[in-house]
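> Return atomic coordinates for the entry below.
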Amino acid sequence: MTTSISRNVLILSLLSAAMLTGCSGSENEDKTQKPMFEIDKDPYPSTYHPVPGEATVITNVTILDGIGGKIDNGSVYFSDGKIVALGESVDIPDGATVIDGQGKWVTPGIIDTHSHLGVYPSPSVQSHSDGNEMTKPVTAEVHAEHAIWPHDPGFQRALAGGVTAMQILPGSANLFGGRTVTLKNVPDRTMQDMKFPGAPYGIKMACGENPKRVYGSKGGPMTRMGNVAGYRQAWSDAQNYQRSWEQYYADYEAGKDPKVPKRDLKLETLVGVLEGEIIVHMHCYRADEMTVMMDVMQEFNYQIGSFHHAIESYKIADKLAENNVCSSMWADWWGFKMEAYDTVKENIPMVHAAGACAVVHSDSDLGIQRLNQEAAKAWSDGIRAGIDISQAEAWQWLSANPAKSLGIFEQTGSLESGKYADLVLWSGDPFSTYTQAERVYIDGGLIYDRANPAGWPVSDFELGQVGEGDAK
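Sure thing, here's the model as predicted:
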């Protein structure tokens, strides 16, 4: 009897010890749980530093504020990189540089939503051609910023045309061409030194003839219906990838030790769109295709920031307004291929008049040098057609609306107190072909002064080489 009791006591003791050991093991597992894996969403951060500026007041100028306002004989004061005040008169602080702008105009700096500077730089030779990764229809994993050549002389030429910021995109060969990047047009040594701090990434998509032409003989897509099927499959794959990461995080928070999903850089970019962190910019000409793409947008619950080129936007301007989609357009390019055939010169003002977000863009290393004149052409064509839009309203096509489509309007795109002092002093009415940008400021720093050629930024590539015989 005693032996039996002793045996039972021993068994209970061992069970108790085992239970305590089990509890202790669980606590140790909690303490040694692997750190949760998180993806760095900004692995290539901006290293931009503003060019130092000084407190400046420009007086006696006509001011277009970029959001529809006009001030005659006004003044603008900026300091420490920001707009401080503007109006018919402003207080001039002691020590400020005062510029008499009699007969001149001031506007926000021009923002180009569609540029390939740096990825298709000058001189235009094959070794410099880095804009299209034409290896498969979906290359969302590539980044335009990784191909930007900062020594492209086009940056300085755009600066002389009043361009203070621009979006650099991959080309339009693919359904998904890759990530875009927004730059400040400040000449520097590296892409990172030009990168607009905090600007969201974009993704370049393309519909219509280009993907058909490139991939029709490479396994497809070869039709417009094949294009749409390709977008939908990619978005569906992205949703599955998104769910795998959501499950991983949920399991981790529940105290489990889940396996980290395998990273897929292509789908990672697309998930960034689905989560509202990356903005879609879509090469698309025809009204019917833009409408289909807005249907796909609604199906997969993402937002298109802007249709680019969009020569038939005037046909669906009401739909663009309803869906909060901008339209980045040329003033008068047309007819160079079938999908570019059915435009009108009043396209831009018609989109604006319908209450949609109209943008003037370049898609050209030459056009970017005179975007003010491109806007002027569209504005005057609208006036002749009876679309009464003021110059102050039309300037939104070059600054505020581009900034909105790029997700940087809180920082730039208009002359408002607290925003970056990105502005241009023009020699006269900027809607005149005779007017030139005299001074260009970025973050309040004077980056370009037409009166001081010795201070003009020059690409290292254009400086040439010095041989032994020349170094005397």
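> use CA for all of it now, contacts and neighbours both
OK.
> and the gap between residue 40 and residue 265?
From residue 40 across to residue 265, the span is 12 Å (C-alpha to C-alpha, to the nearest Å).
> Looking at those two, which is more packed in?
residue 265 (13 against 7; other C-alpha atoms under 10 Å).
> Grab the nearest non-local neighbour of that one.
residue 141 (5.0 Å; C-alpha to C-alpha, 6 or more residues apart in numbering).
> can I assume the one you found is in contact with residue 272?
No - Residue 141 is not in contact with residue 272 according to C-alpha atoms under 8 Å; the separation is 11.4 Å.
> Now do the strands for the stretch 201-350 of the chain: every range, in order, please.
202-206, 279-284, 304-309, 326-329 (DSSP state E, counting those that start in this stretch).
> Go through these and name the closest to residue 68.
Within those, the stretch nearest residue 68 is strand 326-329; the backing value is 17.1 Å (C-alpha to C-alpha).
> so what secondary structure elements neighbour that closest one?
Packing partners of strand 326-329 (3 or more C-alpha pairs under 8 Å, 6 or more residues apart in numbering; DSSP states H and E): strand 304-309, strand 358-360.
> Of those strands, which stretch is the most buried?
strand 358-360 (a mean of 32; mean count of other C-alpha atoms under 10 Å).
> residues making contact with whatever helix or strand comes next after that strand?
Note on strand 358-360: by DSSP states H and E, the next helix or strand toward the C-terminus is helix 371-384. Here helix 371-384 makes contact (C-alpha atoms under 8 Å, 6 or more residues apart in numbering) with 110, 161, 330-332, 345-350, 360-362, 367, 388-389, 391, 394-395, 397-398, 430-433.
> Buried residues, stretch 261-279. List them.
266-274, 277-279 (16 or more other C-alpha atoms under 10 Å).
> can you list these in TSV and add distance to residue 30?
Listed next are these as TSV, based on distance: C-alpha to C-alpha, whole Å:
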residue	distance to residue 30
266	34
267	32
268	30
269	33
270	34
271	31
272	31
273	35
274	33
277	33
278	36
279	39
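> so which of these would you say is closest to residue 246?
residue 271 (11.3 Å).
> Spatially, and excluding backbone neighbours, which residue is closest to that closest one.
residue 238 (5.7 Å).
> okay, now the one you found: neighbour count?
23.
> Please generate a structure for the following sequence too, so the two can be compared:
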Amino acid sequence: MSGLTGRMALALASASLMAGCATTGSSNSSPAASSKPKAAGFNTNPYPSTYHAYPGGPTAITNVTLYDGEGGRIDRGTLVFADGKLVAAGDATTAIPDGAQVIDGSGKYATPGVIDIHSHLGVYPSPGVDANSDGNEATDPTTPEVWAEHSVWPQDPGFSRALANGGITSLQILPGSANLMGGRSVVLKNVASRTVQGMKFPGAPYGLKMACGENPKRVYGSRGRMPSTRMGNFAVNRETWAKAVEYKKKLDSGKEVSRDLAMETLVGVLSGDILVQNHCYRADEMALVMDMAKEFGYHVTAFHHAVEAYKIADLLRDNNVCAAVWADWWGFKMEAYDAIPENAALLQNAGACVIIHSDDENQIQRLNQEAAKALADGRRMGIEISDATAIGWFTYNPAKALGIADKTGSLKPGKMADVVLWNGNPLSVYSRPEKVWIDGALMYDADDPARHPVSDFELGQPGEGDVK
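The predicted model follows:
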């Protein structure tokens, strides 16, 4: 009973702390709020972030190996943060402010917080039952009007697992890939909150989840509807983008238009305020999608899964499109057949933007190990990539592709103090997070059971004898 009581106390303390973060009183805004529909009187940010950082104190980690997320490494380094921000990341001579908690990092490693660009936590939560399956609005091939945040269940136990086992401090929650346009994604800080708005990363752009290939044509073709082929996929996409371009022209000209939630999202993309995150496997389709983006005047921020990205690494580089990939998933369907484990290394070698992502509630807990596998596969074929560069695959690069690299993703002074202290080299299968800070607040400590966050859902129902 004592363990359960402690967990309840932690949950109650968390709820009390977040009481001011429910649904009101925030001035946080998303870049999407600046898109054109606002000129027509539409509120494009009706569900603003109410996130507030948990409290933390000045902290210094000394004698630690630092990976800064942008390719830098400092041995026997010192990392200092205070007031929720990084203050310094330097060598042993770095000044430590008076009153700071000093942690000896000898034999340990510090990195920026881990960021997963592709997650379905909260929309496909655990337990994975039909009642909780809220990730695919599979009723029409284009549903840009739906928002993933309206399905996110903040009590999903997967959030705390990702924090404790994977060092995940931020993550993008996406709709599923049944649809060509699946809806808006949302970027979250991985903290306990009673509401999804209390988790929303302040100032992070929305994303538009798109999908090409087998999934949309399988879902709708099986119902005798369009699209049932890849050419049908492109036809439906192009027809929808053509409508969005016309809608935007009317808005830009000042004409009165009827409010259209789907078109608002697409105009946000055309205006550059909403980022396209595109599920796509085959190289030929990725190339076609980039051409379609040029046809209608938008930009693909990242292709997700992208198992054949190695075939068009130069095109991705030249078009400034990131590839968010697995280390070695392959063969589970036809369009994944030509995947190779050297994908990430070949992309890096060509100068393209590489991201290691999960798309899985378990793999999100070991993105560091997935990056290590991809790194080792590259080295075995003779591509030398530094450990420090590979760290960026799950820290800085996803932050860049989410439009939040100015706020997090690397250990640069002034950024959010999102930090993981690993008990060994994070690219080792034997290492795991020892401590995790989010905005300078210690959110997980392996040595302190009171810092092992537990979802309300996991606390269970009280027995008759427990009720006082």
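> related to what we said a few turns ago, how about the helices and strands packed on strand 326-329 of structure 1, which one is nearest residue 285 of structure 1?
That would be strand 304-309 among those, by C-alpha to C-alpha, at 5.9 Å.
> List the contacts of the equivalent of residue 212 of structure 2 over in structure 1.
Aligned counterpart of residue 212 of structure 2 in structure 1: residue 207 (TM-score structural alignment). By C-alpha under 8 Å, 6+ apart, residue 207 of structure 1 lies in contact with 175, 224, 227, 282-284, 289.
> picking that back up, same list as before, the helices and strands packed on strand 326-329 of structure 1 that is, but in TSV and with distance to residue 155 of structure 1 included.
Formatted as TSV, those follow (distance: least, C-alpha to C-alpha, whole Å):
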stretch	distance to residue 155 of structure 1
strand 304-309	21
strand 358-360	18
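> Show me the one of those strands that comes nearest residue 52 of structure 1.
That would be strand 358-360 among those, by C-alpha to C-alpha, at 30.1 Å.
> so that closest one aligns onto which residues of structure 2?
So strand 358-360 of structure 1 sits over residues 354-356 in structure 2, by TM-score structural alignment.
> same thing with stretch 278-288 of structure 1?
Using TM-score structural alignment, stretch 278-288 of structure 1 pairs with 274-284 in structure 2.
> so how much does whichever strand or helix holds residue 117 of structure 2 differ from structure 1 once superposed?
If you go by DSSP H and E, residue 117 of structure 2 is part of strand 114-119. Overlaying structure 1 shows strand 114-119 of structure 2 at a mean distance of 0.3 Å from the equivalent residues (mean C-alpha distance after the TM-score superposition for structure 1).
> ok, residues contacting the helix or strand following that strand?
Later in the chain than strand 114-119 of structure 2, the nearest helix or strand by DSSP H and E is helix 157-166. Here helix 157-166 of structure 2 makes contact (C-alpha under 8 Å, 6+ apart) with 114, 121-122, 125-126, 168-169, 190-191, 361, 364-368, 432-433, 436, 444, 446, 452-455, 457-458.
> Next, the buried residues of stretch 44-57 of structure 1.
Quick answer for stretch 44-57 of structure 1 (16+ other C-alpha under 10 Å): 46, 48, 53, 55-57.
> likewise stretch 411-429 of structure 2?
Quick answer for stretch 411-429 of structure 2 (16+ other C-alpha under 10 Å): 411-412, 414-427.
> and that stretch, which stretch of structure 1?
Against structure 1, stretch 411-429 of structure 2 falls on residues 415-433 (TM-score structural alignment).
> Can you get me the start-to-end distance on that stretch?
So stretch 415-433 of structure 1: terminal residues 23 Å apart, C-alpha to C-alpha.
> likewise stretch 146-162 of structure 1?
Note: stretch 146-162 of structure 1 ends 26 Å apart using C-alpha to C-alpha.
> That one: which residues count as buried?
147-162.
> Now do the contacts for the alignment partner in structure 2 of residue 76 of structure 1.
Under the alignment (TM-score structural alignment), residue 76 of structure 1 maps onto residue 79 of structure 2. Residue 79 of structure 2 makes contacts with 60-62, 66, 86-90, as judged by C-alpha under 8 Å, 6+ apart.
> which of the contacts of helix 157-166 of structure 2 are buried?
114, 121-122, 125-126, 168-169, 190-191, 361, 364-368, 432-433, 436, 444, 446, 452-455.
> Number of residues surrounding residue 465 of structure 2?
A count of nearby residues for residue 465 of structure 2, using other C-alpha under 10 Å, gives 6.
> Mind checking what secondary structure it has?
helix (DSSP: H, G, I helix; E, B strand; the rest coil).
> Show me what it lines up with in structure 1.
Match for residue 465 of structure 2 (TM-score structural alignment): residue 469.
> Tell me the spacing between its match and residue 458 of structure 1.
23 Å.
> Next, the counterpart of residue 41 of structure 1 in structure 2: secondary structure please.
In structure 2, the residue matched to residue 41 of structure 1 (TM-score structural alignment) is residue 44. What three-state DSSP gives for residue 44 of structure 2 is coil.
> okay, now residue 44 of structure 2: neighbour count?
Neighbours of residue 44 of structure 2 (other C-alpha under 10 Å): 20.
> Wait, it touches residue 206, no?
No - using C-alpha under 8 Å, residue 44 of structure 2 is not in contact with residue 206, being 11.0 Å away.
> For burial, what's the neighbour tally of residue 341 of structure 1?
Around residue 341 of structure 1 there are 15 residues (other C-alpha under 10 Å).
> whoops, residue 298 of structure 2 was the one
Quick note: residue 298 of structure 2 (other C-alpha under 10 Å) scores 21 neighbours.
> what does it align to in structure 1?
Match for residue 298 of structure 2 (TM-score structural alignment): residue 302.
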